[in-house]
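Chemist: Provided below are the primary sequence and the corresponding predicted coordinates.
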Amino acid sequence: MISFKVILLIICPLVFIAGFIDAVAGGGGLVSLPAYLFAGVPIHIAYGTNKFANCIGTGMASAKFLKSGNIKLKPALISAAGALIGSWVGAQLVLLLDEKYLQYSLMIILPIVAIFLLFNRNFGQDTNIKEVPIRKLYILSFIIGLIIGVYDGFFGPGTGTFLVLAFTSICGFNMITASGNAKIVNLASNLAALVVYILNGKVSFMIGIPAAIFAVLGNYIGAHFAINKGSKFIKPVIILVISMLFIKIIVDFI
């Protein structure tokens, strides 16, 4: 039986790293959730406690992006509304479809996205952004939230990363603004899931509170780097997250 101190020693540093990654490019759950499981936390408690720490960490990152002026708030809130609807739909699809079909698709899509980012040096930079009419922007934001919300409810890993890519490529945001808007959408969907976990007693606050402190630190530093370094810093982290997600999918098949 692992002692409580050892559990925290395993979880907290990895949650810090996850928070840093999540604030920059999304996908921190690919690091944080395995940390809880590796430390021996039961799977449902791991999911709930992970959501608790993530919510607080994402809240910090959202506040920092908002304070810096790198969030388009109305499109972000509209997208968050779409994500809440989509997440509910995705959760229902879990009961009807095998997630392996989505995994097969991602095994093809993820390498293509990574190659595109590697060879498109101007992607997400201020010199390569486009202005989208405001009404169209609101519609696109809702659709992005809805579709990626379905993905989040159905499968989940890398949701924040896909939001950043969608806001950049479809809405014409630079990567800093796309990352900021993704935080608001992620925060909304995480809060909705967290309420369910808390009501069902699936959150360990003894683990979650220390983990949340490290999540806040990771998110704060990650947001600082993203805001100050811009797309040249964000893009490599996105490629890292895509690589981790690809490896996770391959391992799941083995």
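Modeler: Looks like it arrived, so ask away.

Chemist: every contact and neighbour count from this point should use C-alpha atoms.
Modeler: Fine.

Chemist: contacts for the host helix or strand of residue 55 next, please.
Modeler: Assigning secondary structure by DSSP states H and E places residue 55 in helix 43-67. For helix 43-67, contacts defined as Cα atoms under 8 Å, 6 or more residues apart in numbering pick out 19, 22-23, 32-33, 36-37, 71, 180, 183-184, 186-187, 190-191, 193-194, 197-198, 202-205, 207-209, 211-213, 215-220, 222-224, 227.

Chemist: putting a second one here so we can go through both:
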Amino acid sequence: MPLDLDVSTILLLVLAGFTAGWIDAVVGGGGLVQLPALLLVPGISPVQALATNKLAGIMGTSVSAVTYYRRVGPDLTTAGPMAATAFVGAIGGAALASSIPEELFTPIILVVLVAVAAYTIAKPTLGATSDLRWQGNGHRWIAAGIGLVIGAYDGLLGPGTGTFLVISLVSVLGYAFLPASALAKIVNFATNLGALVFFVPYGAVLWGLGLVVGTANLCGGYVGARMAVARGSGFVRVVFVVVVGALIVRLGGEVVAGL
């Protein structure tokens, strides 16, 4: 079934893509904006929206990852194993997406997000500077474990993946918010790629629509990454708290609606 796209719908999708790219580049969570916008397209199926969202998202995360790499220089000995396991986890999560009901996960995610928000607000110095808790192979193994779990979550559901990556890198491994965001972009690129490896053979990606939204996402990602680098970890922390709050409101609304 062909999609019925008018000028106003395309403009809405471009705006949503740019905003999502900016949010993703700073702290993750751009799917809060982009996926709901895609679901509003007449004639699109949920699977097509999810797959097309991954295409647009990977365009944005690629440019923001490169921007962060040039300006922040994230530790590739952390990013490498974390991205590799996240890629594998995302493929597995996408394969399970149709067999596990989302209602089992939403309340759990909501509780975790509330705890994350409370913890971040209660500790004003959290993520201000990097203070790594492990070194060597121990650090890399823990990073790889985080990548596997969050990668599987991204393939399975997805909302707030970048946000979960950032808070894990800050609270578990001990990174400051800015280098955590830089690392998260590399890992998030891998999770989007893993999901696409599953979705593309099934013909779920709407390439024309995805490239339009993805171009806007790419522009937003470039602007967001440069802004985050210029303003530092304090700015990223503020955006992080706002995005987590928005995730709580959205998922809380879903839980209430389902009662």
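Modeler: Done, it's in. Just so you know, these numbers come straight off a predicted model, no measurement behind them.

Chemist: how much does the helix or strand just after the helix holding residue 55 of the first structure stray from the second structure?
Modeler: For helix 43-67 of the first structure, the following helix or strand on the C-terminal side (DSSP H and E) is helix 73-93. For helix 73-93 of the first structure, the mean deviation from the second structure after alignment is 2.3 Å (mean Cα distance after the TM-score superposition for the first structure).

Chemist: which residues touch residue 89 of the first structure?
Modeler: Counting by Cα under 8 Å, 6+ apart, residue 89 of the first structure has contacts 150, 153.

Chemist: cutoff 6 Å now
Modeler: residue 150 (Cα atoms under 6 Å, 6 or more residues apart in numbering).

Chemist: centroid residue for the second structure?
Modeler: The residue lying closest to the centre of the second structure (Cα atoms, centre = their mean) is residue 162, at 3.1 Å.

Chemist: mind checking how far that one is from residue 190 of the second structure?
Modeler: For residue 162 of the second structure, the distance to residue 190 of the second structure (Cα to Cα, to the nearest Å) stands at 12 Å.

Chemist: aligned partner of residue 74 of the first structure in the second structure?
Modeler: By TM-score structural alignment, residue 74 of the first structure lines up with residue 77 in the second structure.

Chemist: can you get me a residue count around the closest residue to that match other than its chain neighbours?
Modeler: For residue 77 of the second structure, ignoring the flanking residues on the chain, the nearest one in space by Cα to Cα, 6 or more residues apart in numbering is residue 140 at 7.2 Å. Neighbourhood size, residue 140 of the second structure [other Cα atoms under 10 Å]: 19.

Chemist: also the one 4 residues further on?
Modeler: When neighbours are defined as other Cα under 10 Å, residue 144 of the second structure has 20 of them.

Chemist: equivalent analysis for residue 103 of the second structure, please.
Modeler: By other Cα under 10 Å, 11 other residues sit near residue 103 of the second structure.

Chemist: kindly report the same for residue 202 of the second structure.
Modeler: Using other Cα under 10 Å, residue 202 of the second structure has 11 other residues around it.

Chemist: do residue 255 of the second structure as well
Modeler: 14.

Chemist: and it, which helix or strand is it part of?
Modeler: helix 233-257.

Chemist: counterpart of the residue nearest to residue 77 of the second structure over in the first structure?
Modeler: By TM-score structural alignment, residue 140 of the second structure lines up with residue 138.
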